[in-house]
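need the 3D shape of this:
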Amino acid sequence: MKAIQFLIGFALFALASSLASAYDPSPLQDICVAIIDHKDGVFVNGKFCKDPKLAKAEDFFLSGLDKPGNTENRLGFNVTNANVEQIPGLNTLGTSAVRIDYAPYGQNPPHTHPRATEILVVLEGTLYVGFVTSNQLNNTLIAKVLNKGDVFVFPIGLIHFQVNIGKTSAVAFAGFSSQFPGVITIADTVFGANPPINPDFLGKAFQLDPKIVKDLQDKFINGN
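The predicted structure is shown next:
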């Protein structure tokens, strides 16, 4: 009886462990090109897949990442995505990429990717980058100045950032361990929530005067 209980417990533990470590599923077929019209498709990982026999080169292709993105915004940066939304052939393959352009002193502000680890390579310019560990490791900042050809890794789920500290534009490419890593920009999420989070609560959480919180919310929600 104890042996059976042990086997059942072990099986449940193994199942829980596999679910806990699973992000994008491992594909069980060569390709699973995502389609919008699901009439004849099969639903897999948030997307419907068309008949693999109908796949074509365009399903796995994207052009334009050689073109600079528009950095004329309040933060001075632009992200050009190459994920499953742009390349349907990425569906179930667990990978994607972006091009990031930075104006002089532009920044990709603190954010997280809930579904992916990121590896970043600098093509032009000088960036100051870093991530912050969780409470478990005392919120330690791990940061470094990167130059052309340097590579840096941001672990899955941790808050990280990049800042162009040079006087010229900078360019980087990043790869992700997910077909659709997602992004949570901390300031936009906290102060730009709609409807707004109670400013008294945020004031206590961030040790700020609620009036300052309201002012920040007005900027992020209404763009004032």
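
from here on, contacts and neighbour counts on C-alpha atoms
OK.

check contacts around residue 127.
145-147, 162-166, 170 (Cα atoms under 8 Å, 6 or more residues apart in numbering).

from the residues you listed, list the buried ones, please.
The neighbour count (16 or more other Cα atoms under 10 Å) marks 146-147, 162-166, 170 as buried among these.

can you redo those residues as a markdown table with secondary structure and distance to residue 135?
Output for those, formatted as a markdown table (DSSP: H, G, I helix; E, B strand; the rest coil; distance: Cα to Cα, whole Å):
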| residue | secondary structure | distance to residue 135 |
| --- | --- | --- |
| 146 | strand | 26 |
| 147 | coil | 30 |
| 162 | strand | 21 |
| 163 | strand | 24 |
| 164 | strand | 27 |
| 165 | coil | 28 |
| 166 | coil | 32 |
| 170 | strand | 32 |
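
which residues does residue 220 contact?
Residue 220 touches 188, 191-192, counting by Cα under 8 Å, 6+ apart.

and residue 174, by the same measure?
Counting by Cα under 8 Å, 6+ apart, residue 174 touches 97-100, 118-121.

surely residue 142 forms part of a helix?
No - Residue 142 is assigned strand when assessed by DSSP: H, G, I helix; E, B strand; the rest coil, not a helix.

and it, how many neighbours does it have?
Using other Cα atoms under 10 Å, residue 142 is surrounded by 12 other residues.

and what of residue 13?
By other Cα under 10 Å, the residues close to residue 13 number 12.

tell me the buried residues in the helix or strand that contains it?
Assigned by DSSP states H and E, residue 13 belongs to helix 2-21. By neighbour count on 16+ other Cα under 10 Å, the buried set for helix 2-21 is empty.

please give me the structure for this one as well, since I'd like to look at both together:
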Amino acid sequence: MAPHVFLLGFLAVTCYVASADPSPLQDFCVADLNSPISVNGYVCKNRNLVQVDDFFLSGVNVPGNTSNAIGSNVTHFFAANFPALNTLGVSMARIDYAPYGLNPPHYHPRASEILTVLEGTLEVGFVTSSTYNPPNQLISKVIRKGDAVVFPEALTHFQQNLGNSPAVALATFSSQNPDVNTIANTVFGSNPAIPSYILAKAFQVSESVIADIQSQFGNDLKLLNKGEDKDGSQV
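This next block holds a predicted model:
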């Protein structure tokens, strides 16, 4: 029994490690964003060219522009614009919310997130997976300045400002490039658009409802209904 238990434990640890960013094999690897070489991450800058300022970041205190339809702005600080994060498996973002602004349902395919409220009151939540028991459970709470919440990796989550004044939060991630998929943008704003008859069946509504939603994301839907391509051929 003991060897089997050891093997299962080893496999569990191996799977967990494999799912995270690669562990660094050196003190640091400041990203060379100009390198033409493509790797899983970024090529290291020549050590002789690394500067003190590569490890420091300014502008986290600068509010983002929340003058948009959802009333929020996310300023990412990933390896792509903070090169010292390369290979370290961490990153962060500043999130600004207008009064009653929303950071809409989204998920990060490569990272868990800890969100800390710096100013304001937020309603936050995430939804468990379809195979969780019970499935698709909403875990939600109102949090305030000084509170924090964790959003597990790849689970859909959201935040909304409940106050009539701006709110600010700081998000930290377990990946140098957590990426983000906003549900509405992914489903209704893909390029080219997902045919409305597919989404109508998935959401159990009429195609006209789907077409109206998709039009808010700028898609050309004239010939996408009923399985027709834009040139009129069947797809």
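
still on that earlier bit, for the buried ones among the contacts of residue 127 of the first structure, which one is nearest residue 21 of the first structure?
Residue 21 of the first structure has its nearest neighbour among those in residue 162, at 27.4 Å by Cα to Cα.

who's in contact with the equivalent of the closest one over in the second structure?
Using TM-score structural alignment, the partner of residue 162 of the first structure in the second structure is residue 159. Neighbouring residues of residue 159 of the second structure by Cα under 8 Å, 6+ apart: 102-105, 122-125.

give me that answer again for 7 Å
Each residue near residue 159 of the second structure by Cα atoms under 7 Å, 6 or more residues apart in numbering is listed here: 102-104, 122-125.

which among those count as buried?
102-104, 122, 124-125.

how much space between the residue nearest the centre of the first structure and residue 16 of the first structure?
Nearest to the geometric centre of the first structure sits residue 113, at 3.2 Å (Cα atoms, centre = their mean). For residue 113 of the first structure, the distance to residue 16 of the first structure (Cα to Cα, to the nearest Å) stands at 23 Å.

likewise residue 80 of the first structure?
Here residue 80 of the first structure is placed at a distance of 36 Å from residue 16 of the first structure (Cα to Cα).

same check on residue 30 of the first structure?
In terms of Cα to Cα, residue 30 of the first structure sits 27 Å off from residue 16 of the first structure.

give the contact list for whichever residue in the first structure pairs up with residue 143 of the second structure.
Aligning on TM-score structural alignment places residue 143 of the second structure opposite residue 146 in the first structure. Counting by Cα under 7 Å, 6+ apart, residue 146 of the first structure makes contact with 126-128.

from those residues, pick the one nearest residue 21 of the first structure.
Once Cα to Cα is applied, the member of the contacts of residue 146 of the first structure that ends up nearest residue 21 of the first structure is residue 128, at 30.6 Å.

which strand or helix spans the counterpart of the closest one in the second structure?
Using TM-score structural alignment, the partner of residue 128 of the first structure in the second structure is residue 123. Assigned by DSSP H and E, residue 123 of the second structure belongs to strand 121-127.

I'd like the distance between the closest residue to the match of residue 162 of the first structure other than its chain neighbours and residue 147 of the second structure.
Nearest non-adjacent residue to residue 159 of the second structure, counting by Cα to Cα, 6 or more residues apart in numbering: residue 124, 4.4 Å away. Going from residue 124 of the second structure to residue 147 of the second structure by Cα to Cα gives 11 Å.

all strands for the second structure, in order.
72-77, 91-97, 102-107, 113-119, 121-127, 138-144, 148-151, 157-161, 167-173, 181-182 (DSSP state E).

trace residue 177 of the second structure over to the first structure, please.
In the first structure, residue 177 of the second structure lines up with residue 180, judged by TM-score structural alignment.

ok, its match touching residue 86?
No - counting by Cα atoms under 7 Å, residue 180 of the first structure does not reach residue 86; the two are 10.4 Å apart.

and the two? Which one has more around it.
Remark: of residue 180 of the first structure and residue 86, residue 180 carries more neighbours, 24 against 15, as counted by other Cα under 10 Å.

what residues are up against the nearest residue to the more buried one once chain neighbours are set aside?
Excluding the flanking residues, the one nearest residue 180 of the first structure by Cα to Cα, 6+ apart is residue 83, at 5.8 Å. Residue 83 of the first structure is in contact with 90, 96-97, 179-180, counting by Cα under 7 Å, 6+ apart.

against residue 93 of the first structure, how distant is residue 83 of the first structure?
The gap separating residue 83 of the first structure from residue 93 of the first structure is 11 Å, by Cα to Cα.

overlap in contacts, those two.
residue 179.

what angle separates the strand holding residue 123 of the second structure from strand 113-119?
Counting by axes from the mean of the first three to the mean of the last three Cα atoms, to 10 degrees, strand 121-127 of the second structure points 170 degrees away from the direction of strand 113-119.

mean deviation, strand 121-127 of the second structure versus the first structure?
Superposing on the first structure places strand 121-127 of the second structure at an average distance of 0.2 Å from its equivalents, by mean Cα distance after the TM-score superposition for the first structure.

turn the strands of the second structure into JSON lines, including distance to residue 41 of the second structure.
Converted to JSON lines, the strands of the second structure look like this (distance: least, Cα to Cα, whole Å):
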{"stretch": "strand 72-77", "distance to residue 41 of the second structure": "15"}
{"stretch": "strand 91-97", "distance to residue 41 of the second structure": "13"}
{"stretch": "strand 102-107", "distance to residue 41 of the second structure": "20"}
{"stretch": "strand 113-119", "distance to residue 41 of the second structure": "19"}
{"stretch": "strand 121-127", "distance to residue 41 of the second structure": "28"}
{"stretch": "strand 138-144", "distance to residue 41 of the second structure": "33"}
{"stretch": "strand 148-151", "distance to residue 41 of the second structure": "23"}
{"stretch": "strand 157-161", "distance to residue 41 of the second structure": "26"}
{"stretch": "strand 167-173", "distance to residue 41 of the second structure": "16"}
{"stretch": "strand 181-182", "distance to residue 41 of the second structure": "19"}
